[in-house]
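Trainee: What follows is a predicted structure for the sequence shown.
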Amino acid sequence: MVADEGMAGTRTDVDDRGWSDTRAWVEERAGGGGRVDAVERLRGGWTSEMRRLRISGTGEPQWLVLRSFVKPFFVQHAKGLLTREADILRLLSETAVPVAALRGVDATAAYCDHPSLLMSLLPGSVQLGEEEAGLRAELLARQLVGIHQVRVPPGARPRVYQTWASPDRVRPPEATERQDLWQRAVDIIRRDPPDYRPCFLHRDFHPGNVLFTGQGARLKITGVVDWVETSWGPADLDVAHCSTALALLHGAQEGMRLADRYLASGGTLSEDPAAHLYWRVLDALAFAPDAEKVAVPWRELGREDLTPVLLTRRLEDYLEQLFRRFG
């Protein structure tokens, strides 16, 4: 399942409005004469339409998850995004990384109403609350080490990472009182990228793309989802992205701790503070000016406290902490 879309959902009638061809394709991929007899539209995402589907008529009902790109921008890029995700799900099916099983992909909408990918439903749910946030962060760090240790033959490696921020595109928040902080951050990413030792990256690893079950000592990760941005690049960049997300969700200090947890779990990051700072700032600036890209789905999943004002303050506090430690 792709859980940047979350586990919260709304029941819908089983009808053919807008997805009759897709539904027929799903039933063909499910096999055995099964039929879609229950649909739940999943909330919490902005890139895709997500449906949780029950397939009956084949003995024990089976549950599948359907991702469809509907927005014009993502439809335009669907071939690359969904083909990449399908390839990665196949690759990771032979590893210890907990991923959904691929059941079918139609990246060009040759058979479906929209470009779509069908996969198994993983157990667990996205957990974004403050309770046990530190414990979840420990598990996130360990899981990220496991992802970076995946060995990929040269011919099967994903694309080289793409940056999501550039000096000319950064827009500081209009109401900021820390213009010097933003200027310093932009100046950091004007330099050429540091040298790095490349590895396999999720590239969009954050708490909204990880499923958990249990509590306390029984808390565990049951799924890592949303592999459309998978890349080849520096481990620092994956750590940076998850760190920014944790800073926005739980405050700057939680964002600062992830790299230490990652290293304690056996991961390797740049030993040059200036290089590590570059990757951390590069990722943080991709969320300027107000982090609404992630805040909208996070609020849909219960974090209504994440207002634009709070997120701006947390992002600026996080940048300040980065400079104090690495700059």
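Mentor: Done, it's in.

Trainee: hey, let's count contacts and neighbours off CA atoms from now on
Mentor: OK.

Trainee: what's in contact with the lengthiest helix in the chain?
Mentor: Ranked by residue count under DSSP state H, the longest helix found in the chain is helix 308-326. Residues outside helix 308-326 that contact it (CA atoms under 8 Å, 6 or more residues apart in numbering) are 173, 178, 181, 185, 244, 247-248, 251-253, 255-256, 273-274, 276-277, 280-281, 284, 289-292.

Trainee: take the one below as the second:
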Amino acid sequence: MTNHDEAAVVRPSTLAWVSRQLEAGERIVRAEVLHGGITAEMRRLTIETPLDGGTRDLVLRSFVDPFSVRHAEDWLSREADALTLLTRTGVPAPGLVAVDPTAAHCEYPSLLMTHMAGRTVLDEEGLETRVSLLARQLVAIHEVRPTERPRDYVALTTADTVVVPKGADAAVWAAAIDVIRKPAPPYEGRFLHRDFQPGNVLFEVRPSGPAGARITGVVDWAATSWGPADLDVAHCSTNLALLHGPAWGLRFAQAYERAGGMLAAAASERLYWLVRDALAFSEEVRWVAQPWREAGRTELTTRAVEERLDAYVTILMDTLG
């Protein structure tokens, strides 16, 4: 196997497991690290196909850090179930090839899937068009009706674990924290991606420019859950607010409704889900900002993202509180 990058080397037992999933005569000829993930190692594997003399690509996802390994059986099993389900829908998702959620055959828990064309786009050009596309895609995801529901969503923060950014208005943050001390509002359950955001959506930008962009794939289905549509919308809203400025968080929710999505009717209920997701980011700003900088958004230092998070929480409380 030719290594594109020393870090791309696939560990021996994992390599043997992958090889057993291939067609007769196929072999791995190249491995390349895919950057941008936070919780898993991602590699693109190029497979030589002798019948036609061409190649095809697969993606290997492995959980290697101790925290992820502890949760890998649940995460990878849910992802495998989601990818199997989505083959019967119009949602563009990778195809499942094989999964080893307990590392019975691999060095680490792993999932092998088809490679999808396209790339993540995190820059400012063409943002308005992409926001509309993201909204329409999320509506389509929420329309999926699984035969067996995935597990109920899990909240990612509590009122006692929120980290108030340095220099933030203490009164505003105290009021926001009080919002999530209350019980969750009632909701109609939907199939949730649970980490739907620009970093997990692949785009093709056509020669006509950003206005000709289209979504080619949605990846990372390990957190698939059942819960309120508001929660997925809130998560994408927070990501957009931190990537592009606080106003884009509220604009995404509006785009979702224009695309036919249904959100909570009461402002107080919408506020609950939006604030809950925003406050969850307070605990992991450093981890969120790092892959964005690696993707070229070098201005998004930890401090810059904290300031945007503070501004976004303030806008939410001013607008809906």
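Mentor: Sure, I can see it. Computed from a predicted structure; not experimentally measured.

Trainee: if we can go back for a sec, now the longest helix of the first structure: which residue numbers in the second structure?
Mentor: Helix 308-326 of the first structure corresponds to residues 302-320 of the second structure when matched by TM-score structural alignment.

Trainee: what residue of the second structure matches up with L128 of the first structure?
Mentor: In the second structure, L128 of the first structure lands on L122 (TM-score structural alignment).

Trainee: do the same with L201 of the first structure
Mentor: When the second structure is aligned by TM-score structural alignment, L201 of the first structure is paired with L192.

Trainee: who's in contact with that match?
Mentor: Contact partners of L192 of the second structure, counting by CA under 8 Å, 6+ apart, are 141-142, 224-229, 232.

Trainee: That one and I141 of the second structure: what is the separation?
Mentor: Distance, L192 of the second structure to I141 of the second structure, using CA to CA, to the nearest Å: 7 Å.

Trainee: Could you do C106 of the second structure as well?
Mentor: 31 Å.

Trainee: cool, and L231 of the second structure?
Mentor: L231 of the second structure is 13 Å from I141 of the second structure, by CA to CA.

Trainee: So between these two, which is more surrounded?
Mentor: Neighbour tally, L231 of the second structure and I141, criterion other CA atoms under 10 Å: the higher count belongs to L231, 25 against 22.

Trainee: Can you tell me what that one aligns to in the first structure?
Mentor: Match for L231 of the second structure (TM-score structural alignment): L237.

Trainee: Can you list the residue ranges for strands in the first structure?
Mentor: Remark: strands assigned in the first structure by DSSP state E are 9-12, 35-42, 49-56, 62-68, 102-106, 116-120, 198-201, 210-213, 220-224, 231-234.

Trainee: Could you save these as JSON lines and add columns showing distance to G134 of the first structure?
Mentor: Converted to JSON lines, these look like this (distance: least, CA to CA, whole Å):
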{"stretch": "strand 9-12", "distance to G134 of the first structure": "27"}
{"stretch": "strand 35-42", "distance to G134 of the first structure": "27"}
{"stretch": "strand 49-56", "distance to G134 of the first structure": "29"}
{"stretch": "strand 62-68", "distance to G134 of the first structure": "29"}
{"stretch": "strand 102-106", "distance to G134 of the first structure": "32"}
{"stretch": "strand 116-120", "distance to G134 of the first structure": "29"}
{"stretch": "strand 198-201", "distance to G134 of the first structure": "23"}
{"stretch": "strand 210-213", "distance to G134 of the first structure": "14"}
{"stretch": "strand 220-224", "distance to G134 of the first structure": "13"}
{"stretch": "strand 231-234", "distance to G134 of the first structure": "24"}
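
Trainee: Nearest to T22 of the first structure, out of those?
Mentor: Ranking the strands of the first structure by proximity to T22 of the first structure (CA to CA) places strand 116-120 first, at 7.9 Å.

Trainee: Could you measure from V9 of the second structure over to A93 of the second structure?
Mentor: Distance from V9 of the second structure to A93 of the second structure, by CA to CA: 26 Å.

Trainee: And the corresponding residue of the first structure for R43 of the second structure, how far from S231 of the first structure?
Mentor: Under the alignment (TM-score structural alignment), R43 of the second structure pairs with R51 in the first structure. Distance, R51 of the first structure to S231 of the first structure, by CA to CA: 26 Å.

Trainee: Trace R103 of the first structure over to the second structure, please.
Mentor: Aligning on TM-score structural alignment places R103 of the first structure opposite V97 in the second structure.

Trainee: Could you give the number of residues near that match?
Mentor: So V97 of the second structure, with other CA under 10 Å, has 18 neighbours.

Trainee: surely it meets S110?
Mentor: No - using CA atoms under 8 Å, V97 of the second structure is not in contact with S110, being 11.1 Å away.

Trainee: Which stretches in the stretch 151-300 of the second structure count as helices?
Mentor: With helices called from DSSP state H, counting those that start in this stretch, the stretch 151-300 of the second structure shows them at 170-181, 229-244, 247-258, 267-281, 285-294.

Trainee: out of the ones you listed, nearest to L127 of the second structure?
Mentor: L127 of the second structure sits nearest to helix 229-244 of all the helices of the stretch 151-300 of the second structure, at 8.6 Å, using CA to CA.

Trainee: which strands and helices sit next to that closest one?
Mentor: Helices and strands touching helix 229-244 of the second structure, by 3 or more CA pairs under 8 Å, 6 or more residues apart in numbering; DSSP states H and E, are strand 189-192, helix 247-258, helix 267-281, helix 302-320.

Trainee: Looking at these, which is nearest to T161 of the second structure?
Mentor: Using CA to CA, the nearest of those to T161 of the second structure is helix 267-281, at 8.6 Å.
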